[in-house]
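[1] Predicted model and sequence below, questions to follow.
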Amino acid sequence: MSHHRQRMLLLILMLLIVGLGLPRPAEAQSVSCANPTISNVQFGTVDFTTGTLNVSGSIGWSCTSTGILGVLLSPQANVVMCLNLNTGTGGTQANPRLLGSGSNTLQYQLYANATNTQIWGSTSTPATPIPLSISVAIQAGVILSTTVTGSTPFYAQLPGGQTTAPVGTYNSALSATVSGSYTMSTGTPPSSCTSGPNSLNAGSATFVASATVQKACVVTANNVALGAVPSTAVNTTASNSLSVTCTNSAPYFVGLAPSNGNTAGAGVMKGTRGGNTDLVPYQLSSTPGPSGTPWGNTAASTTVGNGKAGRGSGLAQSLTVYATAPSANYTPDSYSDTVTVNVNY
């Protein structure tokens, strides 16, 4: 009877030894990734004269492989982590995305590559179906866990030529939802965020994109030619136009300054011939003829003075300038003067 007990004990002992020698499945290892951190996108101060702006940001991430004797069981974790980006609070469209300031918007876009060909999107958004993908290889630790950290760039573009955007601060708060998968092997990583045998824990991150539109104005002027007139001519009048382009909704005030510094728009033209000291008077005005409304240079950034007032639309606006020479009874010659156009805003 006692001999039989000894055989049973030996059999049990052998089973225990065999049990210790069996390999553990790869699932004894696990991978988790902390919520990423995404830097804000700041385009800074822009106006309608600013060309296309390109800036970049960064995504900070951290992933950990955990398991007992991981280096023996699953020596490497291959992770594909995807960040699915929403459209943001600036607008509901994804291409282009929008920055908002009240009911006004600016167009912009976020990209996963430096050449701005792959829009950073989401599998849930038909217009931009590709999330930003990050591949991580984690070498397993001998005892407990191994953590890998890194930073992945992304890119942002604000197109130029958005002339109708009014002054204001434009922004959009965005949210990126994390999805992913991983394998526990020394082979290749999963081909996508959903193709691996193991699902990555979900997470999220938020950041803000912003730009500030400031006031700006651009002016172009055309010469006013009074033409060839006899010395007996009086009240000779001619006109031409100014083109003023200012930020949408921004008020502006235009002053005209003859070279003699007269603030009432009363200038003099000088001849080109040597020895000719004659000065031909003229008057600038905003309405035609000798009784036209004088156009001078007392306008300021908040008051029209004796200038002309306007409100920008982001597009070119035309203003007509008149010049009248009361008399031509001077030495025959070609006379001219330079008038400075001052746009105050």
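    On my side now, so go ahead.
[2] rest of the way, CA atoms for contacts and neighbours
    Noted.
[3] need the strands for the stretch 201-345 of the chain, in chain order.
    203-213, 217-221, 234-246, 251-257, 266-271, 279-285, 308-311, 316-327, 335-336, 340-344 (DSSP state E, counting those that start in this stretch).
[4] Mind giving me the packing neighbours of the fifth one?
    If I follow you right, that is strand 266-271. With contacts defined as 3 or more C-alpha pairs under 8 Å, 6 or more residues apart in numbering; DSSP states H and E, the packing partners of strand 266-271 are strand 279-285, strand 335-336.
[5] same thing with the second one?
    Strand 217-221 is packed against strand 234-246, strand 340-344, with contacts defined by 3+ C-alpha pairs under 8 Å, 6+ apart.
[6] Apply 10 Å and report the result again.
    Strand 217-221 sits against strand 234-246, strand 316-327, strand 340-344, with contacts defined as 3 or more C-alpha pairs under 10 Å, 6 or more residues apart in numbering; DSSP states H and E.
[7] re the thing from before, closest one to Ala140 among the strands of the stretch 201-345 of the chain?
    Nearest of the strands of the stretch 201-345 of the chain to Ala140, taken as C-alpha to C-alpha: strand 203-213 at 22.5 Å.
[8] ok, and here's another one to check against it:
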Amino acid sequence: MPLKIRATARIALFLVTLSTFAGESAAQSCTASMTDFNFGTTSVRGGSTPRILGTLRVECGALLGLISLVNLCITVDAGDGGSGPSNNPRYMRRADGTQLAYQLYRGGYGGTVLNNISGVSLSLLSSTVYEETIYAEVIDSGTSVNGGYYSSNFTAGIDFRVTAGTLLSCTSRGEQDSSDFMVSADIEPSCTVSAGTLDFGTLGTNVSAAVVAQTTIDVSCSAGVPYSVQLGQGQGPGVSDPTARQMSSGSNTLSYGLYRNQTLTAPWGWTVGVNDNSGTGTGAIQSIPVYGQINSGQTVPVGVYSDSVIITVNY
């Protein structure tokens, strides 16, 4: 009989221990998600910086109330677009492999690069959710950036991982559920333009012979982008001929023309396909010469004569 009593006690102790172990192993689970970062159709012309916000969210639960505190470690790697050292910068890529630099930050744009987050503790008696705002921005800018659709995919368990634990560990409970997310942008081709001053110098009031001067227009367009450059009529009244624009000094005017070639046989005007100047972007600055001529046979009063011409780049 004493033997039966001892055997019964041992069986009861074994069952209690087994039940407690099974309860702890299933007592905690977390799921992690990150919103997609879709910059949409955007431009990086002139140094503009596309930016967007997202949310990192981890939600944990406790079964049977056996665990009240969970510690989290969160890792975000490069994504399939790749990255530089320490994921700085990260890259989105076009289908042909062309890369576009961007970054994910904590604490604000230009803040801490999002790589690893540790030391996150949730007291499941009061809160089961951890959320943080993530800041994304495109780093590359200017016309050197080729237009097109870029993306980088983050695969759950590979590029986006979350582990959980209890006490001082964030790994004792192992890897938790996470979901895929994507970073994407559709970059518009872009062009920029600048120009110098066309200076004819100091002339006599009797312009008996034509006076010629030259300057340049600097155009920078995304590689492979066709463009055309038009020069407006200027501010002179009633101008309808690119070779007879008007500089003015008060109410006095001085006739001049703008041309695409040094021999002054190709007027440069404002009509697409007729008297514009066309080219194809390279991503770098392309300097295009502008030739000007003050027409001969004019007598004008003393003064400072000037005009302002609008440059338009269509692409």
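    Noted; the coordinates are in hand. Only a predicted model underlies this, so the values are computations on that prediction, with no experimental measurement involved.
[9] Post the TM-score for the overlay when you can.
    For these two chains in superposition, a TM-score of 0.80 is obtained (TM-score structural alignment, normalised by the length of the second structure); 300 aligned residues with a C-alpha RMSD of 3.4 Å.
[10] can I get the strands of the stretch 201-345 of the first structure in CSV with mean neighbour count and distance to Ser30 of the first structure?
    Below are those laid out as CSV (neighbours: other C-alpha atoms under 10 Å; distance: least, C-alpha to C-alpha, whole Å):
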stretch, mean neighbour count, distance to Ser30 of the first structure
strand 203-213, 19, 16
strand 217-221, 16, 60
strand 234-246, 19, 60
strand 251-257, 24, 63
strand 266-271, 20, 85
strand 279-285, 22, 82
strand 308-311, 18, 63
strand 316-327, 19, 63
strand 335-336, 16, 85
strand 340-344, 18, 66
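[11] that's a strand at Ala137 of the first structure, yeah?
    Yes. Counting by DSSP: H, G, I helix; E, B strand; the rest coil, Ala137 of the first structure is found in a strand.
[12] What lines up with it in the second structure?
    Alignment note (TM-score structural alignment): Ala137 of the first structure maps to Ser123 of the second structure.
[13] Could you name the helices and strands sitting against the helix or strand Val148 of the first structure falls within?
    Assigned by DSSP states H and E, Val148 of the first structure belongs to strand 145-158. In this structure, strand 145-158 of the first structure makes packing contacts with strand 30-33, strand 37-38, strand 41-46, strand 53-66, helix 70-73, strand 97-101, strand 104-111, strand 132-139, judged by 3+ C-alpha pairs under 10 Å, 6+ apart.
[14] could you redo the last one with a cut-off of 6 Å?
    Applying 3 or more C-alpha pairs under 6 Å, 6 or more residues apart in numbering; DSSP states H and E, we find strand 145-158 of the first structure packed against strand 53-66, strand 104-111.
[15] I'd like the distance from the shortest one to the chain centre, please.
    The gap between where strand 104-111 of the first structure is centred and where its chain is centred comes out at 6 Å by C-alpha atoms, centre = their mean, to the nearest Å.
[16] cool, and the first one?
    Taking C-alpha atoms, centre = their mean, one finds strand 53-66 of the first structure lying 20 Å from the centre of the chain it belongs to.
[17] Give the buried residues for it.
    Within strand 53-66 of the first structure, the residues scored as buried using 16 or more other C-alpha atoms under 10 Å are Asn54, Ser56, Gly57, Ser58, Ile59, Trp61, Ser62, Cys63, Thr64, Ser65, Thr66.
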